[in-house]
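Participant: sequence unknown, structure follows:
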């Protein structure tokens, strides 16, 4: 079930023409940004409510009256953007004062309303859910402490998961059928995913109703032999508690996952045989009622297969086989057309593009082509025989929205040419809300027709633009830098009063993980304001996307295969040395920082690049890929048993004795993703090498280090102080005058 949460919304108006979103640049003032302003929301953008596209030219929004503590689902017209009707209002519900999520059945006659959520992991929640009949206004409890409830297509039942088992509730007589009975914590999971699938394959609901409501296909995870990980939770009680869960680290045993087919009418379950595989990252019904398509991957994740599964007799046949020397990405682009031919995206020609296949697995045609990447597939309109997608064909730092014929002809740019454009299409693909921003234009939400005609500005951030005009903001200067035979994308933020006759400290920011992108022509995030604040203090901030990052083709991205942390580190070190040749850079005062993969990078850089980097900050870093999960790590590294040198030659733990500069390492002790074990092992290596360093542990905080009062404020004030103390950046007279 798609959970739709409300976001703060304030309607604003700006003048515009009738074709494209208006643009206006940020003006620069004299007021200085503070860390407090960044983290108290002073620069937060106004966003569109998360809308849910409905049948026809309509969408719905979850609206909340925070003063009254109530909520409603309201229906709107795409054509007029006006409210048509209130579908349900909690003020009229006796048993439910408010709700935080909703989802429709297929014909939009019923709703599932969710409340009392308790987070499990990053994407998973348990909650209390109700079924609501729109016509009768009847509200009935589905269950408490349940996960992922979903209507059957015939609207008669709701399936859901609870306590690792799969259930079906009959909405006509309120009876509940327990489909599986072997579910057990840290042992057997039915109908939802385990930790590593949720984190790395990005889905939680592991069951799907057939189109005719006669079958439910579901995954079963046997975690029995997966090694167990535990974390102490300090909390507020006298004695700490423990969080214990199954976490397969690289080279260790995964859960044994299997596909099962449940016959709803026959109340019988059969296991589906899919040959040899390690993972089943997707299951999806085709447009044929009894034919499921299951995706399998081998452990190296370089051999992906699509299998057709006949639900009636659980027989299987191979539909498509995609292989790559490195790995094959798992995506959500598989789309079955009315004739059961299907859309598929692939990097097989060297760039990610859209392909059209028959249901016999034969290629019909390649729809998009060129030395650029498709970054999002939005859908197919069968009436117009048109495909809608997002790509970087106007430059890898920009993203545009396009349409193209199923035959690959009549391509058309529907959005602005520059900046970041992101579309949210109506279900029938007649309209879309385009979100447009650049580094100088805050997000503008505009209504477009599917032909690319801009109808109306729905929401802009004019007030924020006006507010920022009072601040000493420096623009991001985009360019490329030639490093190790490649032209790497780069942005640079200079102090507003930059003087080329002075020398400035340089701070490099990066992430550098496979397929990632930090150098993009889009609006500011919190880090961008912090970087601007550092520029106010006399520091030049730079970001460079090196080898291994995304949107420049398969070969550029996958060059780091089996060597995570080698080429990416070489590029950042070489870039620092090349930038140090510029007359306005203080070559003795160069720092680097990053979070997660970026923390792994910054740590490696100050160790392997000790002759150029004098300062580094690593937040929640991986310090050995031996400590990280199987799915992510082995996709790029294979197992430690197969590639020991790849793991160890690029682990900063093994280079602790090379530390010469100023190093701050930060971690949340409740990080279930990159465990604090990474930092503790790095700290031990530094102690054994007798190297001074700074450290900060945030109790019980997860990977984002944000829960709790003032957590992010405290972290960024600490990092600011560390930089001020170690990069001579407090006062203007700290900046060296050449000559």
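Facilitator: Arrived safely, thanks for sending. Since this is a predicted model, take the numbers as computed values, not measurements. Residues are numbered from 1 along each chain as shown.
Participant: please make it C-alpha for all contacts and neighbour counts, starting now.
Facilitator: Will do.
Participant: where do the helices sit along the stretch 601-739 of the chain?
Facilitator: In the stretch 601-739 of the chain, the helices defined using DSSP state H, counting those that start in this stretch lie at 630-637, 644-648, 677-688, 711-726.
Participant: out of those, which is the most enclosed?
Facilitator: Among the helices of the stretch 601-739 of the chain, helix 630-637 has the highest mean neighbour count (mean count of other CA atoms under 10 Å), at a mean of 22.
Participant: quick one: distance of it to the chain centre.
Facilitator: 17 Å (CA atoms, centre = their mean, to the nearest Å).
Participant: just put the helices of the stretch 601-739 of the chain in CSV and tack on distance to residue 294.
Facilitator: As requested, the helices of the stretch 601-739 of the chain are exported to CSV (distance: least, CA to CA, whole Å):
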stretch, distance to residue 294
helix 630-637, 18
helix 644-648, 32
helix 677-688, 36
helix 711-726, 42
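Participant: just the strands in the stretch 401-550 of the chain please.
Facilitator: 412-413, 420-425, 431-437, 444-449, 454-459, 476-483, 486-493, 502-509, 540-545 (DSSP state E, counting those that start in this stretch).
Participant: list the helices and strands the first one packs on?
Facilitator: Taking 3 or more CA pairs under 8 Å, 6 or more residues apart in numbering; DSSP states H and E as contact, the helices and strands that strand 412-413 lies on are strand 400-405.
Participant: next one: the last one
Facilitator: Helices and strands in packing contact with strand 540-545 are listed as strand 486-493, strand 502-509, helix 526-536; criterion 3+ CA pairs under 8 Å, 6+ apart.
Participant: another one to put next to it:
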């Protein structure tokens, strides 16, 4: 074991010995009650006033039914004060807004209207007050107008004159065209005009009048019919000439599942519309450029994008053989079809010279960064990230853009994130020369990126100190030394002040819930930072105290962060709770998925489970939870270790962890249980069915039992589509392995779960009945969704889990 971890473990155990006799007793009812009633509510949603003198945050020290907005004035006594409703309604939203280049003005939308903030006087000017919703405001390239969206169309508003102009005219219908006259009709009309002078004169007058009327009409945006397709991400170029947009066509025949709701106000069963299942027909997308100057709307072709026809590796065997025999009548092989893709909105350089779009393959294997010439609609490759598993990771973004992407001050250097070297790092590329540079490197992730206002520095959040810590750094835009601006061990969630000299930090440690802290960086007389190294960073000051006396009365354990060898030589990180008097009984907790970790040094989002682990440890259980394959924080290979086989390496990591406990901590291999929710429930089922000798008991909470029944965005990443990769689904779905159950199994599931449907456990129950299994039970919760809400439900569920382990281990 690592010496540091060994020291932490021994020190923690020594500290607990002195309080063992006075440790208050924990009960399931106590720890599963409404957290506001006895823990307290941590500050959240932190944002700054524009003058950087006031911190705003959501808080609830009075245990009200809902959180309220509080503020701390740095000019006063720095005590939290509740914000009045009048002041709250006048504040800009906490999701920011968009600045002009000089950062003297900021435009934002709130409650469907537009507002303009003067960043020098802090005066707010309301720009719109309409029933229609205005959104996504930005400054035009010349900064004389505000560009915004209303009813899927773009508009501009002149800041001086108030002139409102419509830029686009999208019509959701289909253009109706008059049928062209046939040959006979054309001849007859021509003959009539040649015979009758009055007909010719009247037509000439009518044509001249229409010409004059048309010339007198003001120029309107081109009417474009979308044929029922949805307009997405309309954007106006900085020079005002081009509008880019995406049209989405929803797939026909995609069946949506309904979730029955049995306990309703009406007394009747009511269906809750839920979602489609993985593999359902997907939406298709097409990217367009509206050239206002030429009055044309044309689509952008992707046929020349490198790799646009490449097949995923898992398909190459079958598809390659098929392609070899699939020929046209002329005897030539048919060209491979273009892959389905989605588009991100263009990111423009401030001078309007360059535009970059993100293209993502629907099969999740490719992400392209492409330079767009809107005049010719040509695309030029800047960067292609290919992953035979799936493209993801911090800052990489989704199919509709997002992620880290922007231009530096020179207007031709683009910065972005990529997992090209196995970890999500920060890169730049010169879009004119193609020169690419990696700015960060190492076995850690860059998790958030913010460009400074002067575009000379990046502010980064990374886990480079330890996979279980998050710290905030400043780094020059050219790369080089990173100065760490946070000093506390754990997680530091930073809200940077508008003047970039202060850090409002939501901080927590393993056994300390989130509180608000402040770091004020030293500045010179002009307000510039005096920041040569991390030594210049002062200690943070605590601003809030949220915990109740009752909660603080219990000495919550600081679990040791340990490393465990996996069978393939990789290192597994885990959190270990070890009792003073081990009984040999062990419980392994399996966290949920998405992209998540739990073996870290901050207050877990699984705080109820954390408290339950303290209760178990009080009762003599050894408790362990690990960041198995697929967990966040450890780079691409760890993230994709579950590709095409969930319940493979992610499960063997748990089996290896139990063997490590047996070898190093004296636990009884016959008295090991595990539990978890969602993905954790899935792993519990796979463990009980496929490695039944490793676990004597398991509690599967809201588990996926058949991945073919789960949603498309998550599952298609990892297992592809069931109709294309049935092997991956069959080896990853517990329902196919239910015959392997030996130990005792508890299943708990909310009946109105719109994420993992209750149907999952109903189908598994029928399978267990047909297999004549008797050592299992199902607890159903009629009014709970995927995440439980009611304290009584939490209590019932965890009493059952505790009973299972007490009786069977």
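Facilitator: Alright, I've got the coordinates. What you see is a predicted model, and the numbers here were worked out from it, not measured in a lab.
Participant: quick one on the thing from earlier: just say which of the helices and strands packed on strand 540-545 of structure 1 is most tucked in.
Facilitator: Taking mean count of other CA under 10 Å, strand 502-509 is the most buried of those, at a mean of 25.
Participant: surely residue 499 of structure 2 touches residue 49?
Facilitator: No - with contacts defined as CA atoms under 8 Å, residue 499 of structure 2 does not count as touching residue 49, sitting 10.4 Å away.
Participant: picking up where we left off before, and residue 229 of structure 1, which of the strands of the stretch 401-550 of structure 1 is closest to it?
Facilitator: strand 502-509 (31.5 Å; CA to CA).
Participant: for residue 142 of structure 1, which of the helices and strands packed on strand 540-545 of structure 1 is the nearest?
Facilitator: Comparing these by CA to CA, helix 526-536 comes nearest, at 39.7 Å.
Participant: counterpart of that closest one in structure 2, which residues?
Facilitator: Counting by TM-score structural alignment, helix 526-536 of structure 1 falls onto residues 608-618 of structure 2.
Participant: the matching stretch vs structure 1, average offset?
Facilitator: Aligned to structure 1 and superposed, stretch 608-618 of structure 2 gives a mean residue distance of 2.5 Å (mean CA distance after the TM-score superposition for structure 1).
Participant: starting at the chain centroid, how far to that stretch?
Facilitator: Worked out by CA atoms, centre = their mean, stretch 608-618 of structure 2 lies 29 Å from the chain centre.
Participant: and the contacts of it?
Facilitator: 26-28, 31-32, 556-557, 577-579, 604, 622-623 (CA atoms under 8 Å, 6 or more residues apart in numbering).
Participant: name the member of those with the shortest distance to residue 698 of structure 2.
Facilitator: Using CA to CA, residue 623 comes nearest to residue 698 of structure 2 of these, at 13.8 Å.
Participant: what sits against the closest one?
Facilitator: 576-578, 586-589, 613, 616-617.
Participant: for residue 585 of structure 2, see how far away it is.
Facilitator: 9 Å (CA to CA, to the nearest Å).
Participant: now the aligned partner of residue 259 of structure 1 in structure 2: which helix or strand?
Facilitator: Aligned counterpart of residue 259 of structure 1 in structure 2: residue 287 (TM-score structural alignment). Secondary structure from DSSP states H and E places residue 287 of structure 2 in strand 284-291.
Participant: list the buried ones in that strand?
Facilitator: Within strand 284-291 of structure 2, the residues scored as buried using 16 or more other CA atoms under 10 Å are 285-291.
Participant: in the stretch 201-350 of structure 1, which spans are strands?
Facilitator: Counting by DSSP E, counting those that start in this stretch, one finds strands in the stretch 201-350 of structure 1 at the ranges 207-209, 215-222, 228-233, 241-246, 256-263, 268-272, 279-285, 291-297, 303-310, 316-323, 335-336, 342-346.
Participant: do you know which of the ones you listed lies nearest residue 695 of structure 1?
Facilitator: So among the strands of the stretch 201-350 of structure 1, strand 228-233 is nearest, using CA to CA, at 19.0 Å.
Participant: which residues belonging to stretch 90-108 of structure 1 are considered buried?
Facilitator: 90, 96, 98-105.
Participant: just the closest of the residues you listed to residue 722 of structure 1, please.
Facilitator: Using CA to CA, the buried residues of stretch 90-108 of structure 1 come closest to residue 722 of structure 1 at residue 100, 40.2 Å.
Participant: how near is the closest one to residue 116 of structure 1?
Facilitator: Taking CA to CA, one finds residue 100 of structure 1 at 8 Å from residue 116 of structure 1.
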